[in-house]
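In: Sequence isn't available, so here's the structure alone:
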């Protein structure tokens, strides 16, 4: 097998981490009989500052032929966050029908959670976040700018097609895992979109009688992810709520530097995109100390999505072995002093072994 992967390294430490991890991606596949070719695109905030756009107008046409996309962290202190998000990531997720944002949260052995009493394996859940509409739909506007009666309107959009596109894979995952799904909304306060969401979840649940469904309001879910994270298995949530809950997940599992994500087109018409959850962290850019494991685990999700389970399992196993080894290098965010490259080199040696 052979695959063509588009690489968008992003900004700040995103570029540093992706540059360190990309050879590991290629070499790990090659040693298992799979050829991977990568094509790099220098799209991001630096391009915006020089050319006025995060990526070119034909970006989606150029990406469409690839088997998958690896995206680094995006963000720049001189560019507003809404510009970077709407200029690169959102056009790709929406343009390629990547309705599912899949974000697993796992507490590895050897990593300390800020929650007392939790050890490796105690926290193991995955969030299925609606990724193309909801609260992040670009519907609304501002009127009377600069006057006392200035007003801003931001509307959420929930369609049956896109809601089912994330709810059904969440039920599939719950059926394959522990048989428990938590549906997170705010339907007590949002009686239209969120109640519609609840109705879709209830309808789809009839197709999965083996899955127990728990309903939580997002404020209660946020509390319970800290109070009883071991009781969660699969969580399904809207765009905004899923975004917030997964940052909590990254925090309780030790570090956002360990958190991966996948942006998936459930129909497989377009390439899916894989990215670490951490930000571009300009405060440590150039120091070579960013944690590469979130990107490595995102590459694991990439290979799993492509059907290369053996490569995905090898990457996950190497990360687990490294984190469980007290003598292994680790970056400062999880209590070590190693560099990005030292961590990746150690992983490469473990993969060879």
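Out: In hand now; what should we look at? The model shown is predicted, which means the values in this text are computed figures rather than measured ones.
In: When you work out contacts or count neighbours from here on, use the C-alpha atoms and nothing else.
Out: OK.
In: Surely residue 103 is in a strand?
Out: Yes: the assignment for residue 103 by DSSP: H, G, I helix; E, B strand; the rest coil puts it in a strand.
In: From residue 287, how far out is the residue nearest the centre of the chain?
Out: Among the residues of the chain, the one closest to the centroid is residue 261, at 2.3 Å (C-alpha atoms, centre = their mean). According to C-alpha to C-alpha, to the nearest Å, residue 261 and residue 287 sit 25 Å apart.
In: structure B:
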């Protein structure tokens, strides 16, 4: 999971006057903004999510060895919030080292919390490690539920494969399951994911994960499995 603040909510500056654009004197800056309330919120959500999972394990991703202000605060708040969750095991990883750990020791990880920029990169890596971006869900969640949350497959619209019958629908199904879970429909979410797991274990797969099935084939198989579970 990633924090919507941080690098993607920063102050961007490219000077226009005096007009140095295109000249050696041109300057561009990116200023990331971290707030205590925002970081505390994402950390509490991460620890609660980790607590709800069987392994009760959280990894906090940082880059405080180089980003010595916002990321140091990130680390400090993580340690503070950890005190509220003594039953959750947690550790801290620098984001560059995290890419190595995800690649070589993925089973050592469970729940991961990172800034928006770091999580954006790591989530694509996670999708690739799982076989394809076509299997990964994503969501923009308001943990306080004051505003709507948004759910979509991590690959986005994927216009490049539209109409070709090769898009992997697993990410869409998984995203729908996340949405159902968020809306309190846990039983429906479990049934949907169980159907996806059944279909994929039977080898009904799209080309991106080594299969020959079309988007429609996988979708129909999942729907049939769900209907069968209604009996």
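Out: Now that the structure is in, tell me what you want to look at. As the structure is a computational prediction, the values presented were derived from the model and not from experiment.
In: Okay, helices next: where are they in structure 2?
Out: 36-52, 70-82, 95-104, 116-129, 170-182, 186-201, 215-229 (DSSP state H).
In: Residue 7 of structure 2 is nearest to which of the ones you listed?
Out: Ranking these by proximity to residue 7 of structure 2 (C-alpha to C-alpha) places helix 116-129 first, at 6.0 Å.
In: matching residues in structure 1 for the closest one?
Out: Matched against structure 1 by TM-score structural alignment, helix 116-129 of structure 2 falls on residues 239-252.
In: That stretch vs structure 2, average distance?
Out: Compared with structure 2 after fitting, stretch 239-252 of structure 1 deviates on average by 1.0 Å (mean C-alpha distance after the TM-score superposition for structure 1).
In: Could you pull out the buried residues of that stretch?
Out: Going by neighbour count (16 or more other C-alpha atoms under 10 Å), the buried part of stretch 239-252 of structure 1 is 239, 241, 242, 243, 245, 246, 247, 248, 249, 250, 251, 252.
In: which one of these is nearest residue 138 of structure 1?
Out: Nearest to residue 138 of structure 1, judged by C-alpha to C-alpha, of the buried residues of stretch 239-252 of structure 1 is residue 239 at 12.5 Å.
In: what residue of structure 1 matches up with residue 218 of structure 2?
Out: Match for residue 218 of structure 2 (TM-score structural alignment): residue 343.
In: So its match is in contact with residue 330, correct?
Out: Yes: here residue 343 of structure 1 reaches residue 330: they are 6.1 Å apart, a contact under C-alpha atoms under 8 Å.
In: With neighbour numbers in mind, choose between these two.
Out: Neighbours per residue (other C-alpha atoms under 10 Å) separate residue 343 of structure 1 from residue 330, with residue 330 holding more: 26 against 23.
In: Contacts only, for the more buried one.
Out: Residue 330 of structure 1 makes contacts with 291, 323, 336, 337, 338, 339, 343, as judged by C-alpha atoms under 8 Å, 6 or more residues apart in numbering.
In: out of these, what pair is the most spread apart?
Out: Largest pairwise distance in the contacts of residue 330 of structure 1, by C-alpha to C-alpha, is 14.7 Å, between 323 and 339.
In: Now which residue in structure 1 aligns to residue 198 of structure 2?
Out: For residue 198 of structure 2, the aligned residue in structure 1 is residue 321 (criterion: TM-score structural alignment).
In: Distance of its match relative to residue 331 of structure 1?
Out: According to C-alpha to C-alpha, residue 321 of structure 1 and residue 331 of structure 1 sit 15 Å apart.
In: just residue 338 of structure 1 next, same as before
Out: Residue 338 of structure 1 sits 5 Å away from residue 331 of structure 1, going by C-alpha to C-alpha.
In: list the residues that contact both of the two?
Out: residue 289.
In: Residue 17 of structure 1 should be in a helix, yeah?
Out: Yes: under three-state DSSP, residue 17 of structure 1 sits within a helix.
In: show me the contacts for it.
Out: Applying C-alpha under 8 Å, 6+ apart to residue 17 of structure 1 gives the contacts 72, 290, 291, 292, 295, 340.
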